[in-house]
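K.L.:
Structural data only, the sequence is not supplied:
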């Protein structure tokens, strides 16, 4: 079981790394655009590339953000429940979240596959196959689904969710930045 945990944690970290790389690439594209403007030039498709990278930044960061307890979560009702009722409520909430994210994974995968099948190209100054940047959506959402199911199994086994433990650890250290 420890090897499965290492693989999952590595996948969450790798996706977070891809999100960070996407964010860095947005910065580099924007800086290149600014620099080229000084010489009366433009970086072709800079806006399109930045938009695609924004999507990949968002979707690749979802699983790691969820596991760290940094996604928006309203725990006011859960915090007032006893341990048994809270466990049931967490399982219900995680089940609903898994169902919604599975729906998102299915339809984003369908949309990506359709773009690939019809050989859809971007409309910008540089024609790019649209299915390539769209891949971030089903992969990122799929990893979020895995993370939700990972937490569901943990709660079912009677352990506290990692997102709760992470939020409590931040609060205990006086770090309320994720709560703002």
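P.N.:
On my side now, so go ahead. Being a predicted model, the structure only gives us computed values, none of them experimental. Numbers count the residues shown, from 1 in each chain.
K.L.:
When you work out contacts or count neighbours from here on, use the C-alpha atoms and nothing else.
P.N.:
Will do.
K.L.:
Between its first and last residues, what's the separation in stretch 70-78?
P.N.:
For stretch 70-78, the first and last residues are 17 Å from each other (Cα to Cα, to the nearest Å).
K.L.:
Now do that stretch: distance to the chain's middle.
P.N.:
Computed by Cα atoms, centre = their mean, to the nearest Å, the chain-centroid distance of stretch 70-78 equals 17 Å.
K.L.:
hmm, who's touching it?
P.N.:
65, 86, 89, 90, 163, 167, 178, 179 (Cα atoms under 8 Å, 6 or more residues apart in numbering).
K.L.:
Return the set of buried residues in that stretch.
P.N.:
residue 70 (16 or more other Cα atoms under 10 Å).
K.L.:
how close does residue 67 sit to residue 146?
P.N.:
Taking Cα to Cα, one finds residue 67 at 11 Å from residue 146.
K.L.:
For the residue positioned nearest the centre of the chain, give me its contacts.
P.N.:
For the chain, the residue nearest the mean C-alpha position is residue 62 (1.7 Å; Cα atoms, centre = their mean). Neighbouring residues of residue 62 by Cα under 8 Å, 6+ apart: 140, 141, 143, 144.
K.L.:
Next up, identify which helix or strand it is on.
P.N.:
helix 46-67 (DSSP states H and E).
K.L.:
And the next helix or strand past that helix?
P.N.:
helix 76-79.
K.L.:
Quick one: distance of whatever helix or strand comes next after that next one to the chain centre.
P.N.:
Proceeding N to C from helix 76-79, the next assigned helix or strand is helix 83-117, under DSSP H and E. Its chain's C-alpha centre and that of helix 83-117 lie 13 Å apart, by Cα atoms, centre = their mean.
K.L.:
ok, back up a step: any idea which of the contacts of residue 62 is the one closest to residue 32?
P.N.:
Residue 32 has its nearest neighbour among the contacts of residue 62 in residue 140, at 27.4 Å by Cα to Cα.
K.L.:
ok, second structure coming up, stack it against the first:
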């Protein structure tokens, strides 16, 4: 079982890394778009007319595609008021319960988001801006990030159940 788990967990880690790298590319593109808009407005009295819309899409993309990697590396902001006071056994139980709640809530959100993506695609829904972006595209990217997050929560909780170590805290604030 551990060997199968280890293989699947490595694949899961790779998926989270790829999603995070894509988020970094989106960050660079968003930065370039903002800089282009600044130059156009400051020196040429014109605009791309899409910057606000695409920066919003980029922000959603970066947040959701980065979530899975944040889970794997222990980079999510965590409230250590309760967990810091628990011993290793009770803390493991609390972590598993927290993962279970997160998994159920995210699975619910993923289900309805997938319905929305399908509906937007089938109806050909576009944004009401000049860019007329097909809405299913940014929503599908957000859905992908949610699925990556769901996958990471699943493997973390499964790892806890079979005795793998807890996520290490990057740093705690006193």
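P.N.:
Received the coordinates, thanks. The structure presented is a predicted model; accordingly, all values stated were derived computationally and were not measured.
K.L.:
Compare residue 67 and residue 146 of structure 1 and say which one has the larger neighbour count.
P.N.:
A direct count of neighbours by other Cα atoms under 10 Å for residue 67 of structure 1 and residue 146 places residue 67 higher, at 23 against 19.
K.L.:
quick one: the more buried one and residue 163 touch, right?
P.N.:
Yes - at 5.1 Å, residue 67 of structure 1 counts as touching residue 163 under the criterion of Cα atoms under 8 Å.
K.L.:
top helix in structure 2 by residue count?
P.N.:
Among the segments of structure 2 that qualify as a helix by DSSP state H, the longest is helix 2-44.
K.L.:
Can you name the residues that contact residue 168 of structure 2?
P.N.:
73, 74.
K.L.:
how does it look with 6 Å?
P.N.:
By Cα atoms under 6 Å, 6 or more residues apart in numbering, the contact list for residue 168 of structure 2 reads residue 74.
K.L.:
you'd agree it is in a strand?
P.N.:
No - according to DSSP: H, G, I helix; E, B strand; the rest coil, residue 168 of structure 2 belongs to no strand; its state is coil.
K.L.:
The longest helix of structure 2 vs helix 51-73, what angle?
P.N.:
Orientation of helix 2-44 of structure 2 against helix 51-73 (axes from the mean of the first three to the mean of the last three Cα atoms, to 10 degrees) gives an angle of 150 degrees.
K.L.:
one step back: got the contacts of stretch 70-78 of structure 1 as JSON lines, with neighbour count and distance to residue 19 of structure 1 columns?
P.N.:
Converted to JSON lines, those look like this (neighbours: other Cα atoms under 10 Å; distance: Cα to Cα, whole Å):
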{"residue": "65", "neighbour count": "18", "distance to residue 19 of structure 1": "11"}
{"residue": "86", "neighbour count": "17", "distance to residue 19 of structure 1": "32"}
{"residue": "89", "neighbour count": "15", "distance to residue 19 of structure 1": "31"}
{"residue": "90", "neighbour count": "20", "distance to residue 19 of structure 1": "28"}
{"residue": "163", "neighbour count": "19", "distance to residue 19 of structure 1": "19"}
{"residue": "167", "neighbour count": "18", "distance to residue 19 of structure 1": "21"}
{"residue": "178", "neighbour count": "13", "distance to residue 19 of structure 1": "18"}
{"residue": "179", "neighbour count": "13", "distance to residue 19 of structure 1": "21"}
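K.L.:
out of the residues you listed, which one sits closest to residue 100 of structure 1?
P.N.:
Nearest to residue 100 of structure 1 among the contacts of stretch 70-78 of structure 1, with distances taken as Cα to Cα, is residue 90, at 15.2 Å.
K.L.:
Quick check: the counterpart of that closest one in structure 2 vs residue 12 of structure 2, distance?
P.N.:
Under the alignment (TM-score structural alignment), residue 90 of structure 1 pairs with residue 95 in structure 2. As judged by Cα to Cα, residue 95 of structure 2 and residue 12 of structure 2 stand 19 Å apart.
K.L.:
ok, now residue 149 of structure 2?
P.N.:
According to Cα to Cα, residue 149 of structure 2 and residue 12 of structure 2 sit 10 Å apart.
K.L.:
Which of the two has more residues huddled nearby?
P.N.:
Between residue 149 of structure 2 and residue 12, counting by other Cα under 10 Å, residue 149 is the more crowded of the two (27 against 21).
K.L.:
Give me the aligned partner of that one over in structure 1.
P.N.:
By TM-score structural alignment, residue 149 of structure 2 lines up with residue 144.
K.L.:
Just give the number of residues close to the residue nearest to residue 147 of structure 2 when sequence neighbours are not counted.
P.N.:
Spatial nearest neighbour of residue 147 of structure 2, chain neighbours left out: residue 110 (7.0 Å); criterion: Cα to Cα, 6 or more residues apart in numbering. By the measure other Cα under 10 Å, the count of residues near residue 110 of structure 2 is 19.
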